[in-house]
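Enquirer: Show me the folded form of this:
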Amino acid sequence: MTASPRPVNTSPKPRAPVLLPAFIVLIGLALRLIMLGQDVRFHPDEALFAAQARLISHQGDMLLRTTDLDKPPLTFYITALSFRVWGSTEFAARLPNVLFSGLSVAVLFALARTLYHDPQIAAAAALLYAFSPYDLAFAATTFTDIQATFWILIACLWAAQDRWRWAGIAGALIFAAKSNALLFVPLILALGITRQAHSEWTWKDITRRLLAFAGALAAGIALVIGWDISRSPRSFLDLGYTRNYPGRLIRSDEVGTRLEAWTRWLETVTGSPVLNGLLIVAVIVWLAWGLWRGRSRSAALDAQIAGFGLAFLAWHWLIAFNTYVRYLHP
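Expert: Below you'll find the predicted structure:
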């Protein structure tokens, strides 16, 4: 007798792996679109950024020569495009950041899934971001931070996927959106190398990836600097440094007040002191569990993310930057 052929499983694949992230992203986007309906006028800086974008869209000042610029140009061009499509309104000025913030939820899910190969971790990260009062508050604004955050997440994702040239291009877009957000380059490199490295790698493998990243990043930065040189009267890099960088560490009498200010702003991450406390405890327990498990890729990724987060907060605490809440966004 011949064996009967093995039955082919024709049942549909479960949809949950696709439906869950889609649901989270749609909820996150819906919450951000709702923020567009809030009756909130522009912050003075938002009004300035919108006015500078309008110089591009309605007055043809493509190089922004008629304004003192202390920010790179990418977000202004995107806002100008929105003005051309929707008209010169607050809605049109805020819509791009709403869309970028919503897309960031999707990118964060993909990044966490790539780093940890665990859909539950990815869903938890995306949920925290989608419902974060802090990000919701800044989604419907014209500040440059939202778009810089999106490109940081994209760069981390592509580095973690071993697509280093594309990660470098995303790094250049970070610079074109918010130049000082290049602070995140060490994290991008660390996550990418840690996710992809294996025992057969040599220093040549690492160097090849870093050069691909650095080449694309340098080319993009050169284009932005070339744009800056072609305009006048003053470089946005020069003016941005003059206006935004204090050039000193904090004084002894500022230690407590600045720590209190940043701690108060950190409460907006979840909007609840209780939830913030639970989140901190959960992070500590998670890191301790990773150390107890021994040397693992996931534990190394956890340590890098937590360590960079602490360094980022210390940077803003110990250097005398303004204690603006939006500075917690990249």
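
Enquirer: going forward, measure contacts between C-alpha atoms and count neighbours the same way
Expert: OK.

Enquirer: What ranges does the stretch 151-300 of the chain have for its helices?
Expert: For the stretch 151-300 of the chain, the helices defined by DSSP state H, counting those that start in this stretch occupy 164-177, 185-196, 203-230, 236-244, 255-266, 273-293, 297-318.

Enquirer: Dead centre of this structure: give me the residue that sits there.
Expert: Thr149 (1.8 Å; C-alpha atoms, centre = their mean).

Enquirer: returning to that earlier point: indicate which one of the helices of the stretch 151-300 of the chain is closest to Thr67.
Expert: helix 236-244 (10.2 Å; C-alpha to C-alpha).

Enquirer: For the comparison step, fold the sequence that follows:
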Amino acid sequence: MTRTINTLWGLLAAALAIRLGLSALLPLADTTEPRYAEIARIMAETGDWITPWFDHGVPFWGKPPLSFWAQALSFKLFGVSEFAGRLPSWLANVLTVALVFAMRFHLHANTDRQQATVSGLWAALIYATTALGFLSGGTIMTDSYLALGTTLTLASLLIRLRGGSDWWGWGFFIGLVIGLLAKGPLVLVLTGVPVFCWAVITRQWRNLWRCLPWLSGTALTLLLVLPWYLLAELKTPGFLDYFIVGEHFKRFIISGWQGDLYGNAHEFTRGTIWLYLAVASFPWGLIAVTGWGIRRWRSTPVPARAASDGTTMLLTVSALTPAIFFTFSGNILWTYTLPSLPFIAVLAAGVISQTAGYRWQRASYACALLIPLAASSGAGWLAIHPEQLKTERDLVARASALPELSPDQLHYLGEAPFSARFYSQGLVQSLSPDELQSRLADAQLPPPALVAVSNNDKAWLDRLRKTATVLDQNRRYTLFHLSDGKPAAITAKSITIGSAVTISRPGATTGATSDGT
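Expert: Model (predicted):
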């Protein structure tokens, strides 16, 4: 048993360490990561901790501020870099892993402690090495914080039902606070449905009332959440209407919702969320179903207390609620299944840890490394071939390295990508085709020094190639130097980009470098 525990600890530590290392390896690729990173960077720069800003002067009403607070604080502490932006999500993921362990451990609290530890470690390892669980563990997005909030709320109830201390009762409401400040009222649905179904089916309303501090907990939740919502509406009127009505009703009901101010709605066939759940839980979903089939075939009984207090049912409904809820929505992303994975992991661990001796269980050790090793291989290849990513990191660094030029002289024809804005610290500018036409045709107007043109815009590419110098090109844009139609003086130079990536590119003969942020 001790050997098994040591093996599981080692695999879990390795998975978390690999994910942390990958957070520093790759640049931010459009659209989600650099968009949220730039919002957090602006928050850190301006010191405005109430309103997240989509751009200077444009409020971001799409999400509450918790993830931006965490990232902005990380930027303040560690500097603006990919690693600093991703670190808070990794920490949120570590906390979720710990909660998954605690849930599974408390399900065995009155049995052998070593067996409880093994079962808890299996649950933690399964969650940490699912496809989406591993990916989200170091990605700049809000879903990691929502998953932490829903997991803390439901885990606190489960652990209280299993005799956990009164502090877990407060954890139920702290989880709601995290969810409300990370994603909004959605957390009330994802946690309220499982709790309600459990109470109805098991008829334990009285027990539910007794085990949680409902009055003081609700007051604490309101005290911690309402001030920001009210301040946000007062500062930028219209926030509540857009966020509550638009993001939580119209986005859910209307496929291809056209009211999205910050992106495009995602229209999919109803029920696609179940396919996403299968992919997100890979490879453990398949293993769990196989193990469940083996247990049923061998008629392995469910532990008596788990059956009597309904905790297995609570876990099952918690695992399925996100998929059931989003079955009726066509506007979805696969990350919406993340709140399901902690509870799937707890259920799967019960199957694996109680099926000792079967060969497929031993193969599970190898499965635990499948996603981390595959992700490492893919990330390593992309680190060597960053041009395959939709990122403007290198192009911005190339422009910044030119003598007597700076990122604020770099113009993108059309809307500047978020990665360009992030890596230039918000200095790059957008330029409409009409404005560029005017500045090139009017001798009184200075032409932009540097222009990045989409590789799909053949007309402008052909025109500028005749009068300007091509300085760089990536998978999406070609960078032109327009000033007087003369190329800049360029010699070899080493440019440090991002948090830990150094590449050798042409540049100025002396001095300044660009860190890409």
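
Enquirer: TM between them?
Expert: Scored against TM-score structural alignment, normalised by the length of the first structure, the superposed chains reach a TM-score of 0.76; 305 aligned residues with a C-alpha RMSD of 3.8 Å.

Enquirer: returning to that earlier point: save the helices of the stretch 151-300 of the first structure as JSON lines, and put in mean neighbour count too.
Expert: Shown next, in JSON lines, are the helices of the stretch 151-300 of the first structure (neighbours: other C-alpha atoms under 10 Å):
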{"stretch": "helix 164-177", "mean neighbour count": "27"}
{"stretch": "helix 185-196", "mean neighbour count": "19"}
{"stretch": "helix 203-230", "mean neighbour count": "16"}
{"stretch": "helix 236-244", "mean neighbour count": "15"}
{"stretch": "helix 255-266", "mean neighbour count": "14"}
{"stretch": "helix 273-293", "mean neighbour count": "13"}
{"stretch": "helix 297-318", "mean neighbour count": "16"}
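
Enquirer: just checking, the residue nearest to the centre of the first structure is part of a helix?
Expert: Yes - counting by DSSP: H, G, I helix; E, B strand; the rest coil, Thr149 of the first structure is part of a helix.

Enquirer: Which residue of the second structure sits opposite it in the alignment?
Expert: Under the alignment (TM-score structural alignment), Thr149 of the first structure pairs with Ala147 of the second structure.

Enquirer: ditto for Tyr129 of the first structure
Expert: That one, Tyr129 of the first structure, aligns with Tyr127 by TM-score structural alignment.

Enquirer: that's a helix at its match, yeah?
Expert: Yes - counting by three-state DSSP, Tyr127 of the second structure is found in a helix.

Enquirer: what sits against it?
Expert: Residues counted as contacts of Tyr127 of the second structure (C-alpha atoms under 8 Å, 6 or more residues apart in numbering) are 97, 100, 133-134, 341-342, 344-345.

Enquirer: So which of these belong to helices?
Expert: 97, 100, 133-134, 341-342, 344-345 (DSSP state H).

Enquirer: Name the nearest of those relative to Ala492 of the second structure.
Expert: Phe134 (39.1 Å).

Enquirer: Grab the nearest non-local neighbour of the closest one.
Expert: Ala128 (5.4 Å; C-alpha to C-alpha, 6 or more residues apart in numbering).

Enquirer: thought the one you found was touching Ala15?
Expert: Yes - the pair Ala128 of the second structure and Ala15 qualifies as a contact (C-alpha atoms under 8 Å) at a distance of 7.0 Å.

Enquirer: Tell me who's in contact with Arg248 of the first structure.
Expert: For Arg248 of the first structure, the contact set (C-alpha under 8 Å, 6+ apart) comprises 319-320.

Enquirer: no, scratch that, I was asking about Val451 of the second structure
Expert: Val451 of the second structure touches 410-413, 479-482, counting by C-alpha under 8 Å, 6+ apart.

Enquirer: so which of those residues comes closest to Leu440 of the second structure?
Expert: Checking those against Leu440 of the second structure with C-alpha to C-alpha, the nearest one is Leu482 at 9.5 Å.

Enquirer: and the closest one, what pairs with it in the first structure?
Expert: Leu482 of the second structure maps onto nothing in the first structure, by TM-score structural alignment.

Enquirer: Ala128 and Ala15 of the second structure: which has the busier surroundings?
Expert: A count of neighbours by other C-alpha atoms under 10 Å puts Ala128 above the other of Ala128 of the second structure and Ala15, at 31 against 20.

Enquirer: Apart from its chain neighbours, what residue comes closest to Leu55 of the first structure?
Expert: Leu55 of the first structure sits nearest to Asp61 (C-alpha to C-alpha, 6+ apart), 5.4 Å away.

Enquirer: To what extent is that neighbour buried, counted in neighbours?
Expert: Counted with other C-alpha under 10 Å, Asp61 of the first structure comes out at 15.

Enquirer: quick one: contacts for the equivalent of Leu66 of the second structure over in the first structure?
Expert: Taking TM-score structural alignment, the alignment pairs Leu66 of the second structure with Leu74 from the first structure. Applying C-alpha under 8 Å, 6+ apart to Leu74 of the first structure gives the contacts 173, 176-177.

Enquirer: mind putting those residues in CSV, distance to His316 of the first structure included?
Expert: Shown next, in CSV, are the contacts of Leu74 of the first structure (distance: C-alpha to C-alpha, whole Å):
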residue, distance to His316 of the first structure
Leu173, 23
Ala176, 22
Ala177, 20
